[in-house]
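Student: Next comes the sequence, and after it the predicted model I'd like to discuss.
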Amino acid sequence: MSLERPVAPDPYELLPAAGSFSVTSTDVADGDQLALTYVHDSAGGENRSPQLSWSGFPAETKSFVVTCFDPDAPIPSGFWHWVAVNLPVSVTELPTGAGADDASLPGGAFHVRNDMGSKNYVGSAPPQGDMPHRYYFVVHAVDVEALDVTGDATPAVVGFNLAFHTLARAVITPTYRH
C-alpha cells in the first residue's frame, strides 16, 4: 500500500498573520531528523519532548503556549503531538522531557490531550516507509495570562483561542521518517 500524496502546506501560513521571534533547541534543528529520544516508543524511541528556549517575543506577551503538530500525518486533520497551555511569561525555556506530564510544567501550566488521547508529549511515529514528516514545534506568545480553556479542551479548541490571542510565533521544524 502506497501512502504517496502531496506535501501539506505549512499550517501556520493558513492562520492570521502574527509576529515572529526566536526558538532554539539543544535537541532538535530545522530540517534535521529527530533522534530516537523524541520518537514514540512504538517506533523504538524514548517518547521525550525536546529542550526548547525562546527569546525576542513582544513586550506585551503575558503567557506562552507550546505545541507540536504533524501536518503530514495521513489524515485530513494532521496530528497533534503536544499542547502545553498557560506557561508563565517568566518561562523562556522547557528542558528535555518537560512534556512528560503536568507536574513537569512550570507554574499553573497544563497539557491538553494530544491526538493519542494522553495529556503529555507523544513522540513521532509516522507509518513505516511514509514520506518524511515535519514536526512543527511552536511557541506562541499570548496576549493574556491564561487562555480560557481547561485541561479537557481539545487541541482544536486551544488553536481557536490562539487565533484571537497570539501576538507572535516561534517555529522550529525537525523531521522524522521511520
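Tutor: Looks like it came in fine.
Student: Every contact and neighbour count from this point should use C-alpha atoms.
Tutor: Fine.
Student: List of residues touching the longest strand along the chain?
Tutor: Ranked by residue count and defined by DSSP state E, the top strand of the chain is strand 79-88. Taking contacts as CA atoms under 8 Å, 6 or more residues apart in numbering, the residues outside strand 79-88 that touch it are 62-73, 99, 105-116, 120-124, 145-147, 155.
Student: Quick one: buried ones out of those?
Tutor: Those of these that meet the buried threshold are 62-73, 99, 105-106, 109-115, 120-124, 146-147, 155, by 16 or more other CA atoms under 10 Å.
Student: does Phe160 sit in a helix, a strand or a coil?
Tutor: With DSSP: H, G, I helix; E, B strand; the rest coil as the basis, Phe160 sits in helix.
Student: let's bring in a second model and compare:
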Amino acid sequence: MRVVSSAFKNEDFIPIKYTCDGQDLSPELEWDLVINAKSYAVIVEDPDAPGGTFIHWVIYNITTNRLPEGVPKVYKSQYGIQGVNDFGNVGYNGPCPPKTHSPHRYYFYVYAVDTLLNEIKNVDANKLKSLIKGHEIDKGFVMGKYKRK
C-alpha cells in the first residue's frame, strides 16, 4: 500500500511546522484504497529514540483514505478515534528528538483493517496493534526525518 504526504516526500526532512519546534500539526497523509478494508489505522513511530521506539500518534477507525493537515487533538473526531502517544497525550505530537542527536526517522504507518474496531479510550500503540492482529489486510508507510537545531 502506497502512503504519501504533501508535507514531505519519503525519506526527506519533515518541515518544522509538523514538529515540537513549530505548530506541532499532524501532516496531511493519503494512501491507496484497499479492497475489503472497512477502516484504516495510523501509528507514527520513532525507532531512533534513546529509550527504544517512541510513539507519536495513534488513530484508528479512519473510514477514508486520507487525513488532512492538523487533525484536532481529541479522542473522537470526524477523522477517527485517537489514542495516547508516548508523550502521554491524545492525538499527534510531532518529532522532538534531543538536540544533540543526529536526525531521527519517523515512520507514518498506515494499516488497512477489515473491520471497524471497538472504541477504547486512551488506547496505546501496542494495544491497537493487538486489536488489528488478524484483521490487517495491508500496510504501508511514508518516512520522514527530523533533526533539531
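Tutor: All right, it came through fine. A quick note: this is a predicted structure, and the numbers were derived from the prediction, not measured.
Student: Overlay the chains and give the TM-score.
Tutor: After superposition, the two chains reach a TM-score of 0.91 (TM-score structural alignment, normalised by the length of the second structure), with 148 aligned residues with a CA RMSD of 1.5 Å.
Student: quick one on the thing from earlier: quick check: whichever helix or strand comes after the longest strand of the first structure compared with the second structure, mean distance?
Tutor: Sequence order places strand 93-94 as the next helix or strand after strand 79-88 of the first structure, per DSSP states H and E. Superposing on the second structure and averaging over aligned pairs (mean CA distance after the TM-score superposition for the first structure), strand 93-94 of the first structure comes out at 1.0 Å.
Student: What distance do you get for the aligned partner of Ala125 of the first structure in the second structure to Asp12 of the second structure?
Tutor: Under the alignment (TM-score structural alignment), Ala125 of the first structure pairs with Cys96 in the second structure. Look at Cys96 of the second structure and Asp12 of the second structure: by CA to CA, to the nearest Å, they are 16 Å apart.
Student: what about the two, which has more around it?
Tutor: Cys96 (18 against 14; other CA atoms under 10 Å).
Student: Which secondary structure state does the match of Ala125 of the first structure sit in?
Tutor: coil.
Student: Just list the residues touching it, thanks.
Tutor: By CA under 8 Å, 6+ apart, the contact set of Cys96 of the second structure is Thr19, Cys20, Asp21, Tyr146, Arg148.
Student: how much space between it and Ile14 of the second structure?
Tutor: Distance from Cys96 of the second structure to Ile14 of the second structure, counting by CA to CA: 11 Å.
Student: cool, Pro103 of the second structure as well?
Tutor: 11 Å.
Student: ok, now Val71 of the second structure?
Tutor: To Ile14 of the second structure, Val71 of the second structure is 17 Å away according to CA to CA.
Student: Can you tell me the closest non-neighbouring residue to Phe137 of the first structure?
Tutor: Closest residue in space to Phe137 of the first structure, ignoring its immediate chain neighbours: Cys68 at 4.4 Å, by CA to CA, 6 or more residues apart in numbering.
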